[in-house]
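Asks: sequence and computational prediction follow.
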Amino acid sequence: MLESIIDTIDSLGYVGIALLMALENLIPPIPSELIMPLAGFTVTQGKMNFILVAIAGTIGSVLGATPWYFLGKYWGLNRTKQIADRYGKWLTLSGEDVVKAKVWFDRRGYTATAIGRLIPGIRTYISLPAGISKMPLVFFLIYSAIGTIFWVSFLTGAGYIFGANYEQVGMYLKPISTIVLIGIFSATIYWVIKRKVTS
């Protein structure tokens, strides 16, 4: 996979970065934690511009997240959940993931879209509850772009700092991502239990 990412960036430049980041949202096993740090490494070599790399990554990521938004908008919660349970194994998505994202989204409103784009494991699927909740497309794009630009810039900067050791970025992010996901899951369980007790 690494060689394919390198070849795509080398041959297509900024367009390649945008394309890879779009695919990363559509096919989650393609990791942004590898794409953008590699792009950051190319900046250290003088082959690319940091700002243009971040812009390309943001555009691609938001474009890749948009189909998930439309999926949620036109199919609704129940149908999206059923489809995720039936076909989601190919995309590492389950109906339970859809429901969790919806609960998280409802608690935080539109800002959940921006915040969700910063959290590994949620960043791809936060588009589903945005669509399910009928969030206006223009606001979805704006909030998605805001969150994504921070995430992409962070990864690009990490690649720039790590240099030729850019692959270590994903290694350092993995335990942090796990802790964040456990925290979100625990907070969601606490919130559900608290609502049942007080209702």
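Replies: That came through fine. None of the values given here were measured: they were computed from a predicted structure. Residues are numbered from 1 along each chain as shown.

Asks: switch to C-alpha atoms for all contacts and neighbour counts from now on
Replies: Fine.

Asks: quick one: buried residues of the lengthiest helix in the chain?
Replies: Using DSSP state H to define each element, the chain has its longest helix at helix 50-87. By 16 or more other CA atoms under 10 Å, the buried positions in helix 50-87 come out as 50, 53-73, 76-77, 80-81, 84-85.

Asks: return the distance of that helix from the chain's centre.
Replies: 9 Å (CA atoms, centre = their mean, to the nearest Å).

Asks: swap in stretch 20-35?
Replies: Its chain's C-alpha centre lies 8 Å from the corresponding centre of stretch 20-35 when counted by CA atoms, centre = their mean.

Asks: end to end on that stretch, go ahead and measure it.
Replies: End-to-end distance for stretch 20-35, by CA to CA, to the nearest Å: 7 Å.

Asks: how about the secondary structure of Met135?
Replies: coil (DSSP: H, G, I helix; E, B strand; the rest coil).

Asks: quick one, what contacts the residue lying closest to it once chain neighbours are set aside?
Replies: Once flanking residues are discounted, Met135 sits nearest to Tyr110: 7.8 Å by CA to CA, 6 or more residues apart in numbering. Going by CA atoms under 8 Å, 6 or more residues apart in numbering, Tyr110 touches Ala130, Met135, Phe139, Phe140, Tyr143.

Asks: hmm, 10 Å instead?
Replies: Applying CA atoms under 10 Å, 6 or more residues apart in numbering to Tyr110 gives the contacts Ala130, Ser133, Met135, Pro136, Phe139, Phe140, Tyr143, Ser144.

Asks: and here's the other structure:
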Amino acid sequence: MEKLGGPGAGLAIALENLFPPLPSEVILPLAGFTASQGGMSLFAAVVWTTAGSVVGALALYLLGALLGRDRLIAVAARLPLVKAADVERTEAWFLRHGTKAVFFGRFVPVFRSLISIPAGVERMRLPVFLALTATGSLIWNTAFITAGYALGARWHEVTDVVGLYSKVILVVVGVAGLAFAGIRLSRSGRRRQGRQQRQQQGQRQGAP
């Protein structure tokens, strides 16, 4: 980051959008620390990382737009425990709350990247998407860069605190996913059992 300066920080954040395991909670405070050491200006760190956030989000938006609703439903139909109706419900929810989801999603790990895909699928107006993404990313990036700048050599303390927040979010998402899978498997099992019972009843009724 010292060698590439602001553009390097922006590139790292753009890649973080495309590959969520690269944590912005590490990149941004480190950019702030680099700025405090004279490697770049604080203003440049904020501008470049925000530009990187927008570029990365735009790439995922275009991916969603290329994928389209019909392909997304076709893919969902091939996935275990997922139905086309799930996609349709998600679509209806996004049409009602899409602007809030895109803005506030910038403050949630993993979801920060993924929210750009349904925005593209639903063809959210591009100027609105870019404005919401830029504003949310500006707030998030400025907070972490400023913290890293203020803490200096102790910039990693920001990562330690936010790392706990990220883990809590991931645990909540994981539990929700397991609950969804459990409910869907339970319903599928009951439907299968009901079909078997009806078949057995039909066989008994048809027996001489």
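Replies: That came through fine. Just so it is clear, the structure is predicted and the values come from calculations on it, not from any experiment.

Asks: please state their TM-score.
Replies: Remark: TM-score between the superposed chains equals 0.72 [TM-score structural alignment, normalised by the length of structure 1]; 171 aligned residues with a CA RMSD of 3.3 Å.

Asks: hang on, the earlier thing: may I ask which of the contacts of Tyr110 of structure 1 has the most neighbours?
Replies: Ser144 (30 neighbours; other CA atoms under 10 Å).

Asks: aligned to that residue, what sits in structure 2?
Replies: Under the alignment (TM-score structural alignment), Ser144 of structure 1 maps onto Thr133 of structure 2.

Asks: contact partners for that match?
Replies: The neighbours of Thr133 of structure 2, taking CA under 10 Å, 6+ apart as the test, are 50-51, 53-55, 57-58, 99, 102-106, 112, 116, 127.

Asks: what's around the closest residue to Arg123 of structure 1 other than its chain neighbours, how many residues?
Replies: The shortest distance from Arg123 of structure 1 to any non-neighbouring residue, by CA to CA, 6+ apart, is to Arg117 (4.0 Å). Neighbours of Arg117 of structure 1 under the rule other CA under 10 Å: 28.

Asks: so Val110 of structure 2 sits against Pro23, correct?
Replies: Yes - using CA atoms under 10 Å, Val110 of structure 2 is in contact with Pro23, at 9.2 Å.

Asks: the two: who's more crowded?
Replies: Neighbour totals were compared for Val110 of structure 2 and Pro23, and Val110 leads with 22 against 19 (other CA under 10 Å).

Asks: for that one, which non-adjacent residue is closest in space?
Replies: Pro20 (5.7 Å).

Asks: what do we get in structure 1 for that neighbour?
Replies: In structure 1, Pro20 of structure 2 lands on Pro28 (TM-score structural alignment).

Asks: check whether Ile146 of structure 1 really touches Ser61, as I assumed.
Replies: No - in this structure, Ile146 of structure 1 is not within contact of Ser61 by CA under 10 Å, at 11.4 Å.

Asks: shared neighbours, these two?
Replies: Shared contacts of Ile146 of structure 1 and Ser61, counting by CA under 10 Å, 6+ apart, come down to Arg117.

Asks: helices of structure 1, start to end?
Replies: Going by DSSP H, structure 1 shows helices at 2-26, 32-44, 50-87, 95-108, 111-116, 127-132, 137-162, 168-198.

Asks: for those helices, which one ends up most surrounded?
Replies: helix 127-132 (a mean of 27; mean count of other CA atoms under 10 Å).

Asks: re the thing from before, quick one: the residue nearest to Met135 of structure 1 from Ala145 of structure 1, how far?
Replies: 12 Å.

Asks: with adjacent residues omitted, what lies nearest to the residue nearest the centre of structure 2?
Replies: For structure 2, Phe111 is the residue whose C-alpha lies nearest the centre (CA atoms, centre = their mean; 2.1 Å). Distances taken as CA to CA, 6+ apart put Gly105 closest to Phe111 of structure 2, at 5.9 Å, once the chain neighbours are dropped.

Asks: now do Val180 of structure 1
Replies: That would be Ile119: by CA to CA, 6+ apart, it lies 7.6 Å from Val180 of structure 1.

Asks: ok so, going back, what's the residue nearest to Arg123 of structure 1 aligned with over in structure 2?
Replies: Arg117 of structure 1 maps onto Arg106 in structure 2, by TM-score structural alignment.

Asks: mind listing what its match touches?
Replies: 53, 57, 112-116, 132-141.

Asks: quick one, what contacts the closest residue to Thr135 of structure 2 other than its chain neighbours?
Replies: Using CA to CA, 6+ apart and skipping the chain neighbours, the partner closest in space to Thr135 of structure 2 is Phe103 (7.5 Å). By CA under 10 Å, 6+ apart, the residues touching Phe103 of structure 2 are Arg112, Ile115, Phe129, Leu130, Ala131, Leu132, Thr133, Ala134, Thr135, Gly136, Ser137.
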